[in-house]
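Student: Sequence first, predicted coordinates after that:
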Amino acid sequence: MEIHDPAVLARWLQARKPLAGLRLQDLDLTPCTDALLAVTHAHGLVVLGGVVPTAVGDHLRAAGAVVFPAAPEAPVDVYRGRLYTADELYAGLERGYDATPDARAYRWSRDRRLERDAYATLLRAIHDDSVTDALDEWADGLPVVGVMGGHAADRGSAGYRDAARLGHRLAGAGYVVATGGGPGAMEAANLGAAAADEVRLEDAVRRLAAVPSFLPDVAAWARLALQVRDAVGPATGRTSLGIPTWFYGHEPPNVFAQGVAKYFSNAIREDGLLARATAGVVVMPGAAGTVQEVFQLATRLYYATPATALAPLVLVDPEHWERRLPVAPLLAALGAGRSLGDVVHVVGDVDAAVDVLARTSPPPS
């Protein structure tokens, strides 16, 4: 059992329950010092980072616990027990993007001196596993629809507006919108899901167009978005999730996702996003990265057992997916005679995409 709420730990210790099997994740153990110093048997207890007074750490190790120390050399908390927020990743933005935890984490992840450093590799792996665990808890039981699309759609463009309207319609229909968490169509879909109504969404898109791209100034792009975000919502409940990566340093996270599961490993991030799109995936026009994600999902659907209930894969814009990038014909060939062929849909616009999802994978009422 994992505990990352200090109140839960306090109740557990007060009840004198056994500690074997507990994982204390990113907790400040200082308030529980007396209770923990009274523990005589701690075999099977694992402490993952957090604040551990020296006397408590020494005592728990002597009693049989495993205590992982904090890692102050990492720019982020590798044992975190919750998803990120945009405010956390962009803290210090007033001093420029390079001063933010997001930028520092990217520089650390690409530091050539640490490429073969086993300790740094281990810390990044622990971080990504902690984020996966937090993501599982955040999305548990929710009807998640993945929205894929390129990062190059400028704010105010037709593609950006379409993705924003898609996110808004999906959230309004009861789905949770999950994207790659970056700019372009990803930002737009998260924005649409966060908007309380269409009037505020349209106003947000109009205002954001003043800084159409994160290039060349990430700080200006993010600063305007943070200002607009406060006027967009609030959306009720959990409507929007972003799953970005530091692997692509040129893709800063957008600020509109309610929860941000940011990874060092792009491979884990991509698989995690697709695996959690339990209610389907909608693919907006994109380039190489989007095509890769389509076929990564197609592989899952191709090899699924006949008894598996497959969620729909919906490609928006026949011109793009049938002719400009002929992805749809290849999916049709792969899906012939298999369940994959029954769940791939090519539609003309985002409204038709939502209609397909509502018909084939409706959210629970």
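Tutor: Cool, the structure landed. Numbering: from 1, shown residues only.

Student: alpha carbons only for contacts and neighbour counts from here, please
Tutor: OK.

Student: any idea how far residue 37 is from residue 60?
Tutor: Going from residue 37 to residue 60 by CA to CA, to the nearest Å gives 8 Å.

Student: Which one's more surrounded, the two?
Tutor: residue 60 (23 against 15; other CA atoms under 10 Å).

Student: Which of the helices or strands spans the more buried one?
Tutor: helix 54-62 (DSSP states H and E).

Student: which element follows that helix toward the C-terminus?
Tutor: Counting by DSSP H and E, the next helix or strand C-terminal to helix 54-62 is strand 66-68.

Student: Comparison target below:
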Amino acid sequence: MASPEGAPVPEEQRLGPVLRRQDQVQAGTTDQRLLDSEGPSEWVHTDPWRVMRIQSEFVEGFGALAELGPAVSVFGSARTPRDAKEYDAGVRLGRALVEAGFAVITGGGPGAMEAANKGANEAGGTSVGLGIELPFEQGMNDYVNLGVDFRYFFVRKTCFVKYARGFVVLPGGLGTLDELFEALTLVQTRKVTRFPIVLFGTAYWSGLVDWLRDTLIAEGKASMHDLELFHLSDDVDEAVALVTKEVGI
């Protein structure tokens, strides 16, 4: 086996932590490939390059939020209309969280997210939006005063958890359920320090809670103790009090 320049290529090649042998050995050196201005550009779509993109997203997200202070992540549907009672609850919730000493983190989109950001912004607090690149662009709502856009859901999820002291979950769809069950799993498995999770809107969430108790737990897929991982509330002041009590603010 020889390189394009005719030099022999070794049977074993070490490129940092990567070991290549036989037909996996690459011709040339890493520096050579870096400095060569010619050649194919497909490398920008390879998995190693994506790792660098992922790393950069973590760096940008952590850098932007490192000095945020105590915060609560608020989840809810992007489809919540502005004239809905859930939107009004989101505004009041965002305002009350700021008055209790928290920054408010949302997904930065419209609907319930916009409502919580609006309440936080109008109360003079830090209103954070963690956006995500989607085929159907939503854009950052106008009430975000600190925003970060992500390509990767899992990087965004890490920031939701890392910089929050608790979660308040307004009625929402699949994305909201995704965030909710990830948070519950992290708390249940003790991958994170215990933090409060409040489901806001008992009429909306009661069917899910019934299913957890009557099916999931009844069939031995979870324990009754797991129902203690979250609270149900219809009252903004109570929801904020539950978060404040558990995080010690």
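Tutor: Sure thing, it's come through. Since the model is a prediction, treat every value here as computed from it, not as a measurement.

Student: So after superposing, what's the score?
Tutor: Between these two chains, after superposing, the TM-score reads 0.72 (TM-score structural alignment, normalised by the length of the second structure); 204 aligned residues with a CA RMSD of 2.8 Å.

Student: that older thread, buried residues in the helix holding residue 60 of the first structure?
Tutor: 56-57, 59-61 (16 or more other CA atoms under 10 Å).

Student: What is the nearest of the residues you listed to residue 284 of the first structure?
Tutor: If you rank these by distance to residue 284 of the first structure using CA to CA, residue 57 comes first, at 50.9 Å.

Student: you'd agree that closest one is up against residue 68?
Tutor: No. Contact criterion CA atoms under 8 Å: residue 57 of the first structure and residue 68 do not qualify, at 9.4 Å.

Student: Show me where the second structure has its helices.
Tutor: With DSSP state H, the ranges of helices along the second structure come out as 30-35, 47-65, 85-99, 112-122, 153-162, 174-188, 202-211, 236-247.

Student: Now the ones you listed in TSV, please, with extra columns for distance to residue 129 of the second structure and mean neighbour count.
Tutor: Listed next are the helices of the second structure as TSV, based on distance: least, CA to CA, whole Å; neighbours: other CA atoms under 10 Å:
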stretch	distance to residue 129 of the second structure	mean neighbour count
helix 30-35	36	10
helix 47-65	11	14
helix 85-99	13	23
helix 112-122	8	29
helix 153-162	10	16
helix 174-188	15	16
helix 202-211	24	13
helix 236-247	20	18
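
Student: if we can go back for a sec, residues in the second structure aligned with the helix holding residue 60 of the first structure?
Tutor: Residues of the second structure offer no counterpart to helix 54-62 of the first structure, counting by TM-score structural alignment.

Student: cool, and stretch 240-247 of the first structure?
Tutor: Counting by TM-score structural alignment, stretch 240-247 of the first structure corresponds to residues 127-134.

Student: Could you check how far that stretch is from the centre of its chain?
Tutor: Centroid displacement of stretch 127-134 of the second structure relative to its chain, using CA atoms, centre = their mean, to the nearest Å, is 9 Å.

Student: Now do the buried residues in it.
Tutor: 127-132.

Student: what sits up against that stretch?
Tutor: Contacts to stretch 127-134 of the second structure, defined as CA atoms under 8 Å, 6 or more residues apart in numbering, come from residues 103-109, 117-118, 120-121, 139-140, 143-153, 156, 160.

Student: ditto for stretch 357-365 of the first structure
Tutor: So stretch 357-365 of the first structure is contacted by 143, 173-175, 279-280, 311-312 (CA under 8 Å, 6+ apart).
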